[in-house]
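**Student:** Compute the structure for the input listed below.
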Amino acid sequence: CVELEDVSILRNLGLLRSDLNVGLERNDLETYGSVVDRGINLAPESFGTKAVLLQRCREFASKAGFSIRVATNSFRKMKKEGNARYECKVLNGQQQLTPGTTPSCPFFITVYGIRDEWKVTKMCIAHDHYRHVGFQGDSFVEGDLATSGLRQHNRDMSFATIRGIVEREMLPAYSDDWASVKGKAILEFLLSKNIESNRQTASRIKRQLTDVLQGNMEESYQKLESYLSVVATENPGSHYGFEKHSNGVFKRASCLKALQTCRRIIGLDGTHLKKEMNKRGVFLLATAKDLNGHLIVFGLGLVDQEDGLNWRCTCKKPSVDLVESPGNLHFYRTDRRMARSECEKDYDFYSSKLADTRPQAAEYLRKIMKEHWVTYAFSETYEQPTYDEVTSNLSESANQWLGNACRSAYPMNAFEQYFVKVVELFASRRKETTRLIKNVGELQHSNTDGACAKDGETDASSSISYDQLAPFHKDNLKKMLAVSKSLKILPCLSGQYMVRFTDVSQRLDHVHLWRTVNLVEKECTCRRWQDTKFSCIHALKAAVYHGMHITELFDWDNHTSVTYRSTYFHQFVP
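**Tutor:** Alright, predicted model coming up:
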């Protein structure tokens, strides 16, 4: 049958001239529903490309309630001419006008083009089936009804329309993390709208919307230098470096916000970029920890590859800035350089254990000089503390904090996201430290409970307020005081004690049955006192017995919440 409304739609879409009529004589099946004009264009005007003409035909099919497919398609490149034939697509659930007949819809549109001028040469708009099927949504009914295994989705929609739906309805929910959205998620979203697509279309949509959010990649490189300059100018104490080749091509960039109250150790690590940026370089991260054990990625560099030259360039300015600061001595540590063995026997013991289960790993570690990664050997060689840090606690944690969205963004957007993360981090920590100080108030060391110490001990710990310490150190100190009750102490020399565990089950990790403490030199054979710049459990027990105030075991003021707050006192503007 032919519906007269279809003729009006064709004329409105510019596919049929007003002077042409559709054959409506039912007795002549060859001409019924057909339109032809001896090869002359049936449309009022020619079309610039075949894609435009195909899209116009699809619009007609969508408004008329059916779908079309490309039945034939050819193009002769030498002559710059081609033709195509579009036919009606058989859809799931489609019913014939005559029940029981085989689907054989007579509808077609033939087009021809030469030298970028495409025209409609012939068409038949008759159908042998009911229309307006194939776009079925969920039924609004109550009860548990079985869902059909053959879903009906709209497969005849232009890319621009599909992209518009994703941009309007899906993108706002993922604008901050669009880079992490996978093509599968886009396809599932489209299916929820009863639109069926493919992986290529989803990938194209994501790539185009990424450009909408981030802008052009080349422009991002060009704007990066001026952006870093503005950020450094607006935030005194920040520094940046930017290098270009002689032809002006971007080489590397880095940025630093010096933090003067962090632990005196810096973790350096490289992290690969993601998505389209994967083969365009790596990020070099400079990481530290504040007094409460929180991670701070204070330096970010974008380089073509991770090598010694780029590391020296990235670290050159931070090194000068930190060393010139009074009282500061930061030591750079790279990944795979830390392990917690406190003596040679510790190392041999753990090495033998590893060799039993992972012989190849043990053999690999034997080839690495111990002073490069074992705590006791490192301390003896470089005379620097490690603050009990290992790769998984410092360098590798920075990658997770940076996130895939930042690692897959274009250069300028990546640095902007990094700066925003810094702002959010500082604001959150500033609020946290302000609340801590408010709770502490101006408490003095007034927690004396009058309890008598046993075995000649003077309970010096009762005269201080642990609440003044940063939460990390407060919890650590309270834990050690609780465990220290199972320790026995023996005086050796003046200011020197031997500390033993009486309850082996209460031993902390990496602590042997005995250790020697020298309160005068502030040393313990467990090395944790020297390595963490904070009291170890043996020194704490010896200090309580000796009558030494616990605040004398370490730099008390440098571990308080007030100092912790000063780390985040200065604001940062991205």
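
**Student:** C-alpha from now on. contacts and neighbour counts both.
**Tutor:** Noted.

**Student:** show me where the stretch 101-250 of the chain has helices.
**Tutor:** For the stretch 101-250 of the chain, the helices defined by DSSP state H, counting those that start in this stretch cover 159-165, 171-174, 183-192, 199-214, 217-234.

**Student:** right, I mislabeled it, should have said the stretch 251-400 of the chain
**Tutor:** Secondary structure of the stretch 251-400 of the chain (DSSP H, counting those that start in this stretch): helices at 308-323, 344-357, 359-366, 375-382, 395-407.

**Student:** Among those helices, which comes closest to residue 82?
**Tutor:** Residue 82 lies closest, by CA to CA, to one member of these: helix 395-407, at 44.8 Å.

**Student:** hmm, back to that, distance to residue 111 for the helices of the stretch 101-250 of the chain - can I get that in a markdown table?
**Tutor:** Putting those into a markdown table (distance: least, CA to CA, whole Å) gives the following:
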| stretch | distance to residue 111 |
| --- | --- |
| helix 159-165 | 21 |
| helix 171-174 | 37 |
| helix 183-192 | 31 |
| helix 199-214 | 25 |
| helix 217-234 | 39 |
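
**Student:** could I get the ones you listed as JSON lines with mean neighbour count?
**Tutor:** Compiled in JSON lines, the helices of the stretch 101-250 of the chain are given as follows (neighbours: other CA atoms under 10 Å):
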{"stretch": "helix 159-165", "mean neighbour count": "14"}
{"stretch": "helix 171-174", "mean neighbour count": "13"}
{"stretch": "helix 183-192", "mean neighbour count": "16"}
{"stretch": "helix 199-214", "mean neighbour count": "16"}
{"stretch": "helix 217-234", "mean neighbour count": "16"}
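
**Student:** Which one of the ones you listed lies nearest to residue 330?
**Tutor:** In terms of CA to CA, the element of the helices of the stretch 101-250 of the chain nearest to residue 330 is helix 217-234, at 22.0 Å.

**Student:** Could you also give me the structure for this second sequence? I'd like to compare it with the first:
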Amino acid sequence: MLPLYEGKTEKITGAAISDFFVSKGFTVGASAISRIKRVLDEANSIERRVSYHKLESYLKLMAEKKPGSVWKFEKEGDGTFKRACFIPNIGIRVARMARRLFGVDGAHVKGEMNNYGVVLVATAKDYNNHILPFAFSLVPTENNENCCWFLRLVHDALGDLECFTVLSDRQKGLLAAVAEVFPLAGHRFCLRHIKENINRKGISLTAKERGLINDMARSDCENDYDVFEKELARTKPAAVEYLKDIDKRHWVKYKYQ
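**Tutor:** Below is the predicted model:
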């Protein structure tokens, strides 16, 4: 095993390869190390591509073992992987029995797979406030086309469920997809994401200021909202300006429709 490898190809550096050969009593030149690194990278790339081909048969097998599951696997014109989705039968039953509140989120695949797509997940919330992931998809990017593709599969799995609330971040592709696939659903923005985005703007929030934003979101009337907004404006006016750009219908209680 190469030193510093730890099962991740990005850690197979030229220095690690050199140290490996030195530990075995060999001296290898820079050009040879470069060729070895190239061969290792190519071998691992082939292994990753092969794993995507195996994914289709794996999803098919799971669907056969779990009747009622929804799955889809798509390839590009040249046969390479495009996108995949799996919604297990138990996930469908859980979602249909849960509260009418579903979350949708996406995350880039990390590590060696970092350049190979985004995982989209739909979650339900039961009556004990447990978050229950029930639908999973791997797509190239989190754009409108892929979000619509995923949500249509979720729509088909849920059947006649139409009136519920979707909770998500403010990713543009997802915003349009929810409105297109679930026109009768309410759409709320995740408050945690809103506060994280404020921090990413360089506006550092204290615990008290984060609490004020929570209070603004839970306001039962405009007067309550204005009171909390004015208090936040005294210490973080930039945060108030940021929040003004977000449609209240999607994150403030008294504006919900």
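
**Student:** on that earlier part again, same list (the helices of the stretch 251-400 of the first structure) but as a markdown table, adding mean neighbour count and distance to residue 250 of the first structure.
**Tutor:** Output for the helices of the stretch 251-400 of the first structure, formatted as a markdown table (neighbours: other CA atoms under 10 Å; distance: least, CA to CA, whole Å):
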| stretch | mean neighbour count | distance to residue 250 of the first structure |
| --- | --- | --- |
| helix 308-323 | 16 | 13 |
| helix 344-357 | 13 | 45 |
| helix 359-366 | 13 | 38 |
| helix 375-382 | 18 | 37 |
| helix 395-407 | 19 | 18 |
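
**Student:** and residue 206 of the first structure, which of the ones you listed is closest to it?
**Tutor:** Nearest of the helices of the stretch 251-400 of the first structure (CA to CA): helix 395-407, 13.5 Å.

**Student:** residue range for the closest one in the second structure?
**Tutor:** On the second structure, no counterpart of helix 395-407 of the first structure exists by TM-score structural alignment.

**Student:** And for stretch 123-133 of the first structure?
**Tutor:** Alignment of stretch 123-133 of the first structure against the second structure: no match, by TM-score structural alignment.

**Student:** picking up where we left off before, tell me which of the helices of the stretch 101-250 of the first structure lies nearest to residue 493 of the first structure.
**Tutor:** Nearest to residue 493 of the first structure among the helices of the stretch 101-250 of the first structure is helix 217-234 (55.6 Å), distances taken as CA to CA.

**Student:** Run through the neighbouring helices and strands of the closest one.
**Tutor:** For helix 217-234 of the first structure, the elements it packs on are strand 238-244, strand 250-257, helix 411-440, judged by 3 or more CA pairs under 8 Å, 6 or more residues apart in numbering; DSSP states H and E.

**Student:** residue range for the shortest one in the second structure?
**Tutor:** Looking back up the chat, that one is strand 238-244 of the first structure. Using TM-score structural alignment, strand 238-244 of the first structure corresponds to residues 69-75 of the second structure.

**Student:** go on, stretch 8-22 of the first structure?
**Tutor:** Stretch 8-22 of the first structure corresponds to no residue of the second structure when matched by TM-score structural alignment.

**Student:** Could you report the distance from residue 124 of the first structure to residue 108 of the first structure?
**Tutor:** Using CA to CA, to the nearest Å, residue 124 of the first structure is found at 5 Å from residue 108 of the first structure.

**Student:** Likewise for residue 227 of the first structure?
**Tutor:** 57 Å.

**Student:** what do you get for residue 232 of the first structure?
**Tutor:** For residue 232 of the first structure, the distance to residue 108 of the first structure (CA to CA) stands at 65 Å.

**Student:** same question, residue 400 of the first structure
**Tutor:** To residue 108 of the first structure, residue 400 of the first structure is 56 Å away according to CA to CA.

**Student:** coming back round to it: check which residues of the match of strand 238-244 of the first structure are buried.
**Tutor:** Across stretch 69-75 of the second structure, burial judged by 16 or more other CA atoms under 10 Å covers 69-71, 73.

**Student:** roughly how far is that stretch from the heart of the chain?
**Tutor:** Distance of stretch 69-75 of the second structure from the chain centroid (CA atoms, centre = their mean, to the nearest Å) equals 18 Å.

**Student:** Show me the contact partners of it.
**Tutor:** 56, 59-60, 63, 81-90, 92, 153, 157 (CA atoms under 8 Å, 6 or more residues apart in numbering).
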